[in-house]
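Student: Sequence and predicted structure below; questions after.
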Amino acid sequence: MATARIPTLDIRRFTDPSSPGDRDAFVAELGACYREWGFAGIRGHGIATDLVDRAYDAFKRFFALPQDVKMKYHVPGSGGARGYTPFMVETAKDSLYPDLKEFWHIGREIPDDSPYRAVMPPNLWPEEVPEFRELGYGLYQALDALGSKVLSALALHIGLPEQFFADKTNYGNSILRPIHYPPITTPDIPNVRAGAHEDINFITLLVGASAEGLEVLSRKGEWIPFTADEDTIVVNIGDMLQRLTNHVYPSTTHRVVNPPGEKARQPRYSVPFFLHPNPDFVIDVLPSCVSADNPSRYPEPITAQGYLEQRLREIKLK
C-alpha cells in the first residue's frame, strides 16, 4: 500500500500580511511540493462552501436534463470551447478509449470588441436552470482569484516578481468545467472515467474533490490516491507552466479511476478550473529556469493559443 501523501497547505500563511516570516516559509514549502508532486492541496482559500454547494446543485440539475435538451447547447466544430460536450468525445492523449464523462464549459466574459473575441466566444447559458449563470460564473471568478494568488507564490519561489503573472493571465482563456461521470453499470467497460493525462494550461484548481477516484502518478511510478478534505481545493501544474519553467514545475500525470463495488454505481461530479494565460502570451522558457543541470528543453517559443489548439487536436476535441 502506498504511504506517500501529497501535502495540503493553508494559503492564509501567504495572504495574511501580519506574518511575513511565515509567508516566506509558505512559498518555500509550496514550491518544494510542486517540484516533487506537481500537485498540492490548498485550504484557507476563502471560497464560501455555500457557493460551491449551490453551484454543484445547479450543475447536477443541468446534467439530469434529457439528452435532446442538453444537445441544444452543443456547438459542433467548436472544440467544446463553450456550452455542452456529450459523453464519449474527449479522449486522453494516446488513449484507445474515450472518457466516460459529459461536461460544460464556462469561459471568461469579455466585451465583443476585445482583441481576443475571435478565440474566446461568448458563453452559453442553459435556460432550463436559471441559477446556472450566476453560480457558475461566481465560482469561475472565485477560482480565478485564488489561482492568481497561487501563481504569485510560485513566481516568488523561482525568483520572479510576485506580480509576474498578473498581466499575463488577466485576460486568460480560462475555463470552468462542470463534469458528470455516470454510474458504471457493467463490469466490462474498458475505459476509466478519465484516462491518464496531463492538463494543458498553467494551473488547474479542482473544487469539491472530496469524491474518491483522483490518482496522481508519483516520481517512483506509483499511483497515489488524492482524496481531499471538503474544505480543500486541489491545485496542479499544467503543461504550459511546465514548459515555461523548463520542467522546474512538473505537469504530473493523473487520472480518475472507477471506484470499487457499489460506489461505482453512483454518479461522480467534478468541477475543475483550468487557468490559462492570455491567448497571445508567448510561452518561452524563463532564463531563471535554465542551468547547466537543466538546459532549455524548448528552444522554439509558442503562443498560448497555438499550444492550446495543438493540444485540443490531440485529445480529439478539435
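Tutor: Perfect, thanks for sending it.
Student: Going by C-alpha atoms from here, please, whenever you check contacts or count neighbours.
Tutor: Fine.
Student: can you give me how far the lengthiest strand in the chain is from the chain middle?
Tutor: For the chain, the longest strand by residue count, based on DSSP state E, is strand 268-275. Counting by CA atoms, centre = their mean, to the nearest Å, strand 268-275 is centred 6 Å from the centre of its parent chain.
Student: Pasting the second one now:
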Amino acid sequence: MGGGGSDVAQMPVFDLEPFLEKCILKGEEPDEALKKQCEELAQCLKDTSALVVKDPRCPSNDNNQFLDMIESYFAQEDDEKKKDERPHFHYQVGVTPEGVEVPRCSMDPACLSDIAKQPEEHRAHVPKGADPKWRFMTRIGPRPTETKFKELNAEPVLPAHFPQWEGTCNNWGTKMLNALEVVAEMCAVGLGLDRKAFVEKMKNAPHLLAPTGSDLAKYHDIGTVFAGYHYDLNFLTIHGKSRFPGLYVWLRDGKRIPVKMPEGCLLLQAGKQIEWLTGGEILAGMHEVVFSDATKNAVAKAKEEGRSIWRVSSTVFGHIASDAILEPLGRFATEEANAKYKRCCAGDQVQEELDTIKLKPNGLA
C-alpha cells in the first residue's frame, strides 16, 4: 500500500522513541506518561484501525534505497519475474504476478452488501476479479524449527540479477518489523493486557516483507483499482512511505480518507489476527488502493524528473506464529467474543484466508 493523499488531520503521529528507550532498551516498566501514550495509541487503533508512527531506527534513506531496488525489479520483463513464482507455497515466498490475488470481498455477499450501504462519498469501489498488481514476498526474521505449517514458513526466493537483494530486504524489513513490535507492546499496555501478550505470540512467526508493484504506465485511468477493498489477514501491517498516492482507509465511523504520511514516518494497519485476539475491540481495517487525480499528478511529476512510474509499496506483514493459538485474550475473552472468534491455530486461519483470496492452489493441503 503506502502513503498518499491529502487528509492527515485524523491521523496523529505517535513517536515510539520514549517507550523504546525506557521499556525496550532499558527494560523498565512504563511510567504514567507512557501508559497514557499507550492508551492513546490503542484508542487510535480502535477508532481508525490505523496508526502513523515515527521510529528513529527507520530513516527515510533506507526506505528510499529499498524502493529503488524494488522499482528496478518490477521493471523487468514479466517472464524474468515469473522465474521467482512459487504457487506451491501459496505465493507466500517469491513473486505473485498481477491478476492472481483476488480481494475476498469480491466473493463475499456480506461485504458487497456493506459496500452498497455505504454513503456515496465514502463508498468503496466494488472489487471485480483479481487485482492488477504484482507482489514479492520475502520472509523476515527466524522461522520455527518445528511447525505444522511448513508451506507458510518456506525458504526465501532470491532474484537472479539483484546481488544486493537479501541485504537490502533484511535491513529495511527488520527495521520495520522492530517498529511494529514496539507498537505491539504499546498497544498491549494501552489495552490493559500483559505487555508481552502480543509479542510473545509473534516469535518465529511468518513475517513477510511484501512490496507490491503497480505499473502506472500500463494502468493509468482514474478509478483503476490496484488493490480491491479488503482487510489484511495478519496481525499488524506496517508500511514505509510510497512515492505515489492512492491508499484509502475506512475509519470505524465509516469515513473513507486518503492516507498521507509525513516524511520519515510509518503507517500501521490492524489485521484480522489482532481483531481475533481483542475479540473485535480493534477491527481489521478496510482499505483499497486506487489510481486517483493525486496519483495522476504524481505520475506526471515522476515523468518530468525521469523517475520510475511503478507504484511500489514498502510493506511488512507482521504475523502471529503459525502454531500459536488465536483466541480473545484477557478481558476480551467474553462468551460472545469466544463464540465469534473461535480458538484455532494462527496457521489454520491464514490458510483459510489464502484459500479464499486464491493464493492457495487447488489440491494443496
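Tutor: Received, thanks. In this text, all values refer to a predicted model and were calculated from it rather than measured experimentally.
Student: circling back to that earlier point, mean per-residue distance, the longest strand of structure 1 to structure 2?
Tutor: Comparing strand 268-275 of structure 1 with its match in structure 2 after superposition yields a mean distance of 0.8 Å (mean CA distance after the TM-score superposition for structure 1).
Student: Show me what that strand packs onto, helices and strands only.
Tutor: The contact analysis (3 or more CA pairs under 8 Å, 6 or more residues apart in numbering; DSSP states H and E) places strand 268-275 of structure 1 against helix 132-157, strand 175-176, strand 179-181, strand 203-207.
Student: and for it, what span of structure 2 is it aligned with?
Tutor: Using TM-score structural alignment, strand 268-275 of structure 1 corresponds to residues 311-318 of structure 2.
Student: Can you name the residues in contact with the matching stretch?
Tutor: 1-2, 63, 66-67, 70-71, 173, 176-177, 180, 202, 205-216, 234-244 (CA atoms under 8 Å, 6 or more residues apart in numbering).
Student: List the buried residues of that stretch.
Tutor: Residues Arg311, Val312, Ser313, Ser314, Thr315, Val316, Phe317, Gly318 are the ones in stretch 311-318 of structure 2 that count as buried (16 or more other CA atoms under 10 Å).
Student: Kindly report the same for stretch 34-51 of structure 1.
Tutor: Buried, per 16+ other CA under 10 Å, within stretch 34-51 of structure 1: Tyr34, Arg35, Glu36, Trp37, Gly38, Phe39, Ala40, Gly41, Ile42, Arg43, His45, Ile47.
Student: do the same with stretch 273-282 of structure 1
Tutor: In stretch 273-282 of structure 1, counting by 16+ other CA under 10 Å, buried: Phe273, Phe274, Leu275, His276, Pro277, Asn278, Pro279, Asp280, Phe281, Val282.
Student: May I have the distance across stretch 81-93 of structure 2, first residue to last?
Tutor: Start-to-end span of stretch 81-93 of structure 2 (CA to CA, to the nearest Å) is 13 Å.
Student: same thing with stretch 188-201 of structure 2?
Tutor: Using CA to CA, the span of stretch 188-201 of structure 2 from its first residue to its last is 12 Å.
Student: State the span of structure 1 onto which that stretch is aligned.
Tutor: Under TM-score structural alignment, stretch 188-201 of structure 2 corresponds to residues 155-168 of structure 1.
Student: about what we covered before: turn the helices and strands packed on strand 268-275 of structure 1 into JSON lines, columns for distance to Arg82 of structure 1 and mean neighbour count.
Tutor: Converted to JSON lines, those look like this (distance: least, CA to CA, whole Å; neighbours: other CA atoms under 10 Å):
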{"stretch": "helix 132-157", "distance to Arg82 of structure 1": "13", "mean neighbour count": "19"}
{"stretch": "strand 175-176", "distance to Arg82 of structure 1": "9", "mean neighbour count": "24"}
{"stretch": "strand 179-181", "distance to Arg82 of structure 1": "13", "mean neighbour count": "22"}
{"stretch": "strand 203-207", "distance to Arg82 of structure 1": "18", "mean neighbour count": "25"}
